[in-house]
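Engineer: Sharing a sequence plus its predicted fold:
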Amino acid sequence: MPIIHQTQKFSTPDCEGDVLQVRDLHFSYPDGHSALHGVSLRLCSGDKVALVGPNGAGKSTLMLHLNGILDGHGEVEVRGQRLTRDNLPAIRAMVGLVFQNPDDQLFSPTVFEDVAFGPLHMGLPEAEVRARVDMALEAVRMSSYKDRLSHHLSVGEKKRIAIATVLSMNPSLLILDEPSAGLDPRARRTLINLLRELPITMLVSTHDMKLVQELFPRTIVMDEGLVVADGLTMEILENEDLLTAHGLEKP
């Protein structure tokens, strides 16, 4: 049986306009492992939120629910629309999920084809597809890479192109899993600056606590399938008892 924690509430930034609501979400894998035990959280327009916790806390499982890759018990609502089988394509267009390994996301011969894949499958006209590709590549500072071969890029470049593949869908929410993993210092700094400048609501799962400290005003801590703390990052990072109890280190 899991240890039941009571969520610690800290100060939170002012909030306007719900982008994401998760209510009492439960999930167990087919082997019987129970990964989520009633997760509830809320993200508002413009929020940039870090999701932290030890391995096995349920962070990745939670993220895979936010655009319907996994389907547990509870409610997920994006921009006022409850996630159901009937509106799954619409939700997936609103929730852009970027995986830790960009090779899981890049499978076309060229950068242009990778970034155009989503808009093309939305049935958009060619001119709109090209406009979206240009917008997305400009947002990640990769406009000159349009005709490059995706598999020839560095890890940092691939991660930026992976972000562009979801930005081309014009999402309401950007979800990233360990975006700084495997990056050298220069690529990591480029990514931090990019994420800071993107004008989009963002939930980022990471073990990089320096990234959390620098970039995210709000932090959600998960452990054993539960949200155990939620509030201003500076308050959470000053609570050494909380960090130690949930396998985290102060940056």
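Structural biologist: Sure thing, it's come through. Residues are numbered from 1 along each chain as shown.
Engineer: only C-alpha atoms for contact and neighbour calcs from this point on.
Structural biologist: OK.
Engineer: which is the next helix or strand following the helix or strand harbouring Thr190?
Structural biologist: In the assignment (DSSP states H and E), Thr190 maps to helix 185-197. Using DSSP H and E, the helix or strand that directly follows helix 185-197 along the chain is strand 201-205.
Engineer: Which SSE is immediately downstream of that following strand?
Structural biologist: Toward the C-terminus from strand 201-205 - assigned by DSSP H and E - lies helix 209-215.
Engineer: Which parts of the stretch 51-200 of the chain are helices?
Structural biologist: 59-65, 88-94, 111-121, 126-139, 155-167, 185-197 (DSSP state H, counting those that start in this stretch).
Engineer: then this one, side by side with the first:
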Amino acid sequence: MTAAEHAAAAGTATAPADRIAVALDVPTLDEARALAGTLSGHVGWFKVGLELFSAHGPSAVEAIAAYGPVFLDVKLHDIPTTVERAAARIAELGVGLLTVHAAGGRDMVRAAVSGLGDAGRVLAVTVLTSMSDLDLQSIAAPAARTQVPSLASLAVQAGAPGLVCAPKDLVAVRRTVGDDVLLVTPGIRPAGSGDDDHARAATPARALADGADLLVVGRPITRADDPAAAADAVAAGLTGA
């Protein structure tokens, strides 16, 4: 199945720009609004992460939603009751995507799905892209090649309609969970832009070819001299992928 067919099966748009979620990892709402205004129409999603949400809370989601769909990346990880209640509050904000840690277990993932309801889709994070196998070994965790497919399977069985995994884990995850699960991939770095703090990065075209549906891109777009042109360049590189 092609990348476009994967996206269609998962219920996502297939236009190249719609496959891009820009990470608004900035400290102030003014900066986030300015970027969102510049990038509206050039990307499919705006990702609000911990930095912006910690500083401005629900106001950040409400402000950015004026420019496009919001992907709230707060990686909930707590006891099931707490996660379900948090997800229910987040559902009231109208976010389209919400992350939780798959490592929280089946009951926690199931609780997140229940709490969010029909307001959006839960994305279960497998292993952070910043974690190398040496990092995982240091906390007595299995290597990514073993742990990621296992967590992916657990989360999907618990009802998660989407997953977050590193580019280099995409092929194994797609093979494990099949075609109907939305795969979101951070650690995306256009050729020549460097990996920053992602231990398992990849180019946009490579990630799409390996089965990704939605690509999270941050600094290569947000720190570019012309963010809109940078986003358009990423999208152009996905045409026909």
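Structural biologist: Cool, got the structure. Being a predicted model, the structure only gives us computed values, none of them experimental.
Engineer: TM-score for the pair, please.
Structural biologist: Scored against TM-score structural alignment, normalised by the length of structure 2, the superposed chains reach a TM-score of 0.40; 160 aligned residues with a C-alpha RMSD of 5.7 Å.
Engineer: Can you add distance to Val227 of structure 1 and mean neighbour count and give the helices of the stretch 51-200 of structure 1 back as JSON lines?
Structural biologist: Conversion of the helices of the stretch 51-200 of structure 1 to JSON lines gives the following (distance: least, C-alpha to C-alpha, whole Å; neighbours: other C-alpha atoms under 10 Å):
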{"stretch": "helix 59-65", "distance to Val227 of structure 1": "10", "mean neighbour count": "20"}
{"stretch": "helix 88-94", "distance to Val227 of structure 1": "23", "mean neighbour count": "19"}
{"stretch": "helix 111-121", "distance to Val227 of structure 1": "32", "mean neighbour count": "21"}
{"stretch": "helix 126-139", "distance to Val227 of structure 1": "32", "mean neighbour count": "18"}
{"stretch": "helix 155-167", "distance to Val227 of structure 1": "26", "mean neighbour count": "25"}
{"stretch": "helix 185-197", "distance to Val227 of structure 1": "24", "mean neighbour count": "15"}
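Engineer: could the ones you listed be laid out in TSV, adding distance to Leu237 of structure 1?
Structural biologist: As requested, the helices of the stretch 51-200 of structure 1 are exported to TSV (distance: least, C-alpha to C-alpha, whole Å):
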stretch	distance to Leu237 of structure 1
helix 59-65	19
helix 88-94	31
helix 111-121	36
helix 126-139	30
helix 155-167	27
helix 185-197	19
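Engineer: out of these, which comes closest to Asp223 of structure 1?
Structural biologist: Checking the helices of the stretch 51-200 of structure 1 against Asp223 of structure 1 by C-alpha to C-alpha gives helix 59-65 as the closest, at 8.5 Å.
Engineer: tell me which strands and helices the longest strand along structure 2 is in contact with?
Structural biologist: Counting by DSSP state E, the longest strand found in structure 2 is strand 70-76. Counting contacts by 3 or more C-alpha pairs under 8 Å, 6 or more residues apart in numbering; DSSP states H and E, strand 70-76 of structure 2 packs against strand 45-48, helix 50-56, helix 58-64, strand 97-101.
Engineer: my guess is His3 of structure 2 contacts Ala207, does it?
Structural biologist: No, residue 3 of structure 2 isn't His; it's Ala. No: Ala3 of structure 2 is beyond contact range of Ala207, at 9.4 Å (criterion: C-alpha atoms under 8 Å).
Engineer: More neighbours: the two, which one.
Structural biologist: Ala207 (29 against 19; other C-alpha atoms under 10 Å).
Engineer: Double-check that that one belongs to a strand.
Structural biologist: No: secondary structure assignment places Ala207 of structure 2 outside any strand; it is helix (DSSP: H, G, I helix; E, B strand; the rest coil).
Engineer: how far away is it from Met108 of structure 2?
Structural biologist: Counting by C-alpha to C-alpha, to the nearest Å, the gap from Ala207 of structure 2 to Met108 of structure 2 is 28 Å.
Engineer: Then Ala152 of structure 2?
Structural biologist: Distance from Ala152 of structure 2 to Met108 of structure 2, by C-alpha to C-alpha: 14 Å.
Engineer: Neighbour count for those two, which is higher?
Structural biologist: Ala152 (28 against 25).
Engineer: and the more buried one, what element?
Structural biologist: Counting by DSSP H and E, Ala152 of structure 2 is part of helix 144-157.
Engineer: Beyond that helix, next helix or strand please.
Structural biologist: Sequence order places strand 162-164 as the next helix or strand after helix 144-157 of structure 2, per DSSP H and E.
Engineer: right, and the helix or strand after that next one?
Structural biologist: helix 170-177.
Engineer: tell me which residues in that next one are buried?
Structural biologist: With burial defined by 16 or more other C-alpha atoms under 10 Å, the residues of helix 170-177 of structure 2 counted as buried are 170, 172-174, 177.
Engineer: May I see those residues organised as a markdown table, with distance to Ser59 of structure 2 added?
Structural biologist: Shown next, in a markdown table, are the buried residues of helix 170-177 of structure 2 (distance: C-alpha to C-alpha, whole Å):
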| residue | distance to Ser59 of structure 2 |
| --- | --- |
| Leu170 | 34 |
| Ala172 | 38 |
| Val173 | 35 |
| Arg174 | 35 |
| Val177 | 35 |
